[in-house]
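Visitor: Next comes the sequence, and after it the predicted model I'd like to discuss.
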Amino acid sequence: GSGKAAEIAETAARLKAEVVVFEDDLSPSQQRNLETLLNVKTIDRTQLILDIFASRARMAEGKVQVELAQLQYLLPRLAGKGVELSRLGGGVGTRGPGEQKLETDRRRIRARIARLTSELKELKNRRHAGLERKKEMNLPVVALVGYTHAGKSTLFNALTDARVEVRHRLFSTLDTITRLIRLPHNQQALLVDTVGFIRDLPHHLVESFKATLEETIHADLLLHVADASRPDLAGVEAAVRSVLESLGVETRDVLKVFSKADLVAGHPRPGLYVSAKTGEGLKALREALALKLSGERRTRLVFVPRGRLGLVPLFYKEGEVLGRRDRDGGAELTVSLSDRAFETLCRRLS
């Protein structure tokens, strides 16, 4: 009510606040009225998230997604004529899509939204082409998912020897990054780092970022990274499940791992614990990934005929060759292979 608004206004004035942020989403009229009452820039949680996203986007797709989400958020908040959006340049609650002045005419904003939607579709098509190329590599895809600041990028670097930027801040990864990961028994996979999730992610943000998260949807396995040191772990895990469900992601094939094991005493919950800092649990995690992706390995007897001898090196690459006997112009191999690798190689032999 007005009494609470007056109390907030008094606190904001005393603290010389430049921005007041409300945890709940505000309707356009609520935002305008509160800004008038408080006499200070007033934003809600969604706009704050968009501001942070805007400062994190580095790649073309991420930038387009952020601008599109911002414009969709701002369109119903254009009140009357002559209200300029150019004031959206610089600082929390004021970071907008670009530094240039934006036309306030709703028709032009809608036209910009249409152009961005078309551009995002084109970028999505390119991403699909990239996904097809990855399929041709015949490597399983593992997508890292988890709450923001769970340590996904640090773990990603530890598993792939990559140098993905790691900062102690929210949403430091906004663009998806893919690297090759080597697993036990000559197995390989593609590991994808994705944007961190948060509680109650606004619906239009989920829609805008579906393209970026598409690799999560099509992954063979989700590696759910949970910060073992968080006191509110149960709530955070529920938030991750909620976002995955809203994306339409099947959550059957999920391997959960607790990160930052060096920050907790013992293992308070059953499961796999790792520390990218000390290296604890990384070997066990690689073993678990290999087992989850390919199932149990079996020893098999395979005959490679003369015309297919060029495929023999693949058996050494994909499995463990325990013995070889050359006969009838071909090679008889005793090899330990996963079901997945065996089926793939048999298709190549036929």
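Guide: Everything's here; your move. Numbers count the residues shown, from 1 in each chain.

Visitor: rest of the way, CA atoms for contacts and neighbours
Guide: OK.

Visitor: Count the neighbours of residue 222 for me.
Guide: 25 (other CA atoms under 10 Å).

Visitor: how much space between it and residue 296?
Guide: 19 Å (CA to CA, to the nearest Å).

Visitor: for residue 329, same thing?
Guide: 31 Å.

Visitor: Residue 108 now?
Guide: In terms of CA to CA, residue 108 sits 58 Å off from residue 296.

Visitor: go on, residue 186?
Guide: 14 Å.

Visitor: Next SSE downstream of the longest helix along the chain?
Guide: Criterion DSSP state H: the longest helix present in the chain is helix 106-136. Moving toward the C-terminus from helix 106-136, the first helix or strand encountered (DSSP states H and E) is strand 141-145.

Visitor: ok, and what's touching that following strand?
Guide: Here strand 141-145 makes contact (CA atoms under 8 Å, 6 or more residues apart in numbering) with 152, 156, 189-197, 215-216, 219-225, 240.

Visitor: Presented hereafter is structure B, for comparison with structure A:
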Amino acid sequence: MPETRVDRMDETTPDPVDRVLARADAHSGVRVFGAAQALQDAGTAAGGDTDGEQWDREERAALRRVPGLSTELEDVTEVEYRQLRLENVVLVGVHLQGATEDAENSLRELAALAETAGAVVLDGMLQRRPHPDPATYVGRGKAQELRDVVAALGADTVIADTELAPSQRRALEDVVKVKVIDRTTVILDIFSQHAKSREGKAQVELAQLEYLLPRLRGWGDSMSRQAGGQVGAGGAGMGSRGPGETKIELDRRRIRTRMAQLRRQIKEFGPAREAKRAERKRNTVPSVAIAGYTNAGKSSLLNRLTSAGVLVENALFATLDATVRRSQASDGRVYTLTDTVGFVRNLPHQLVEAFRSTLEEVADADVILHVVDASHPDPAAQLATVRDVIGDVGGRDIPEIVVFNKADLIDDDARLLLRGLEPRALFVSSRTGAGIDELRAAVEAALPLPAAEVTALVPYDRGDLISAAHETGIILEQAHEEGGTFLHARVGAHLAAQLAPYLVSR
């Protein structure tokens, strides 16, 4: 089958991802690759004054793996001081005829995922074939070529740009003689590194166990606890007869037990979140959910809008835990902004299910702020991916504001193309602040109006009702009179019930 080989570049190439995916093989006839764009350049990814205190960034950076350190122990007493060296990986992908550009973008994204997980990407291969080989994913011939590449480069791991079946993974490992993992494994690994809260850690562990369960494998008779029969017939003889349980069955049972515990634990987090959400709804506090592709700049945008101090990092899936911050509209109304976990193409269904409780923040929002990376080579795919996940969690009918972030990184021609893709979209830069005022106005205009219009004369000793009307409602008219404060406003149903004894007609 025709195959595209992505050669290793010299060390002077600035971006590690570009170094891997910088050019195609001279004999393949495929166009030269452009910039990877999955991660920003160091010069444009720097944070600003609006990011607030970034204490988490130092903590996360302190846990990064260090390249060039041996994993071999010289003495058993050094076990506590050993540090892991970075894994050297080779990427491999399969695509259909005519889908070359999409496959290149996907492989670039996989390279960025691998680097975020703590690996060094040495090389990448793309193969064009009608469908992936059911045995080895790339076919036995190409698997042998991949083995030669791995041996020549000294790679530790091969990463496939798909979710491999257990049989495909084993067969490919048998050929290439190194560890083989898939895209889902890399994403799960990143999530396990970045999870901070108890709920986030539980959600990630549940997703990992759901992925691991059908992929358990045993190694010969040493994995078996089954026994019985006559000694001469291969059994263990007296005292060993019985149904037994294989080691792999025992592992599966333990995993299922742990998964049940995690599901109960995640369910226990629900009432607290529901109580907070119900309190906001009772006080008619509108909510705006910031959703979008991973590394599109959602956390930076939240910091720009609210100075929230949420962790900002030029990495995929830097944010896993939902963060809610309060903001105030120009008319005095209070609303909340929620930063959510990012999405990615081929997001493992285990993660969608495990993070469903977190994604409910999107489904229950009044407005969705859909953030798209304007500098990404395939923004249409980003839009489609995010909208698919939003639809899966029941948020398809919620009003949506599309925001093209990182607008300072694109030229006028790219802006015209994006305008054609989404005519009503807004262009902002969370780094420079361009377009932020227009975005605030658009968000305020999209917020739902309070349900009830009331006219009341509120006694002066009930100033709490006036304060609540200013905070959660829209004041149409207010005057101080002899009998109290005259108030004409739009307020929520709960506050309208509290104002009912003081209603007047004018």
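Guide: Perfect, thanks for sending it. All figures in this text were calculated on a predicted structure; none of them were measured in a lab.

Visitor: quick one: the helices in the stretch 101-250 of the second structure?
Guide: 140-153, 166-176, 183-194, 198-212, 247-282 (DSSP state H, counting those that start in this stretch).

Visitor: and of those, who's closest to residue 392 of the second structure?
Guide: Smallest distance to residue 392 of the second structure across those (CA to CA): 17.1 Å, for helix 198-212.

Visitor: The first structure: matching residues for that closest one?
Guide: Across the first structure, the stretch matching helix 198-212 of the second structure (TM-score structural alignment) is residues 60-74.

Visitor: quick one: secondary structure of residue 488 of the second structure?
Guide: At residue 488 of the second structure the chain is in strand, as set by DSSP: H, G, I helix; E, B strand; the rest coil.

Visitor: what sits against it?
Guide: Counted by CA under 8 Å, 6+ apart, residue 488 of the second structure has contacts 453-456, 475-478.

Visitor: Just the closest of the residues you listed to residue 357 of the second structure, please.
Guide: Taking the contacts of residue 488 of the second structure together and measuring to residue 357 of the second structure by CA to CA, the closest member is residue 453, at 34.3 Å.

Visitor: quick one: the residue mapped onto residue 160 of the second structure from the first structure from residue 287 of the first structure, how far?
Guide: Matched by TM-score structural alignment, residue 160 of the second structure corresponds to residue 22 in the first structure. Using CA to CA, residue 22 of the first structure is found at 45 Å from residue 287 of the first structure.

Visitor: next one: residue 124 of the first structure
Guide: If you measure residue 124 of the first structure against residue 287 of the first structure using CA to CA, the figure is 33 Å.

Visitor: now do residue 193 of the first structure
Guide: Taken as CA to CA, the span from residue 193 of the first structure to residue 287 of the first structure is 19 Å.

Visitor: counterpart of residue 188 of the first structure in the second structure?
Guide: Checking TM-score structural alignment: residue 188 of the first structure goes with residue 334.

Visitor: Also residue 157 of the first structure?
Guide: Looks like residue 157 of the first structure aligns to residue 303 there (TM-score structural alignment).

Visitor: for stretch 333-342 of the first structure, which positions count as buried?
Guide: 333-338, 341-342 (16 or more other CA atoms under 10 Å).

Visitor: Quick one: end-to-end length of that stretch, please.
Guide: 12 Å.

Visitor: count of neighbours near whatever residue of the first structure lines up with residue 343 of the second structure?
Guide: Using TM-score structural alignment, the equivalent of residue 343 of the second structure in the first structure is residue 197. Using other CA under 10 Å, residue 197 of the first structure is surrounded by 24 other residues.

Visitor: now residue 197 of the first structure, nearest residue through space, not along the chain?
Guide: residue 147 (4.5 Å; CA to CA, 6 or more residues apart in numbering).

Visitor: try residue 263 of the second structure
Guide: Residue 263 of the second structure sits nearest to residue 206 (CA to CA, 6+ apart), 7.5 Å away.

Visitor: Would you check that the one you found makes contact with residue 259?
Guide: Yes: with contact defined as CA atoms under 8 Å, residue 206 of the second structure counts as touching residue 259 (5.9 Å).

Visitor: Can you pick out the residue with more neighbours from the two?
Guide: Taking other CA under 10 Å, residue 206 of the second structure and residue 259 do not tie; residue 206 has more neighbours (26 against 19).

Visitor: what's that one in contact with, if anything?
Guide: So residue 206 of the second structure contacts 259, 262-263, 354 (CA under 8 Å, 6+ apart).

Visitor: Would you check how far apart it and residue 181 of the second structure are?
Guide: Relative to residue 181 of the second structure, and taking CA to CA, residue 206 of the second structure is found at 19 Å.

Visitor: sorry, back to before: could you pull up the residues touching the match of residue 160 of the second structure?
Guide: Counting by CA under 8 Å, 6+ apart, residue 22 of the first structure has contacts 42-45.

Visitor: follow-up on the earlier one: tell me which of residue 193 and residue 287 of the first structure has more neighbours.
Guide: residue 193 (28 against 15).

Visitor: Identify the residues contacting that one.
Guide: With contact set as CA under 8 Å, 6+ apart, residue 193 of the first structure has these partners: 143-145, 152-153, 156, 173, 176-178.

Visitor: which residue lines up with residue 302 of the first structure in the second structure?
Guide: Checking TM-score structural alignment: residue 302 of the first structure goes with residue 455.

Visitor: let me redo that: residue 226 of the first structure
Guide: Residue 226 of the first structure maps onto residue 372 in the second structure, by TM-score structural alignment.

Visitor: How is that match assigned, secondary-structure-wise?
Guide: Counting by three-state DSSP, the backbone at residue 372 of the second structure sits in strand.
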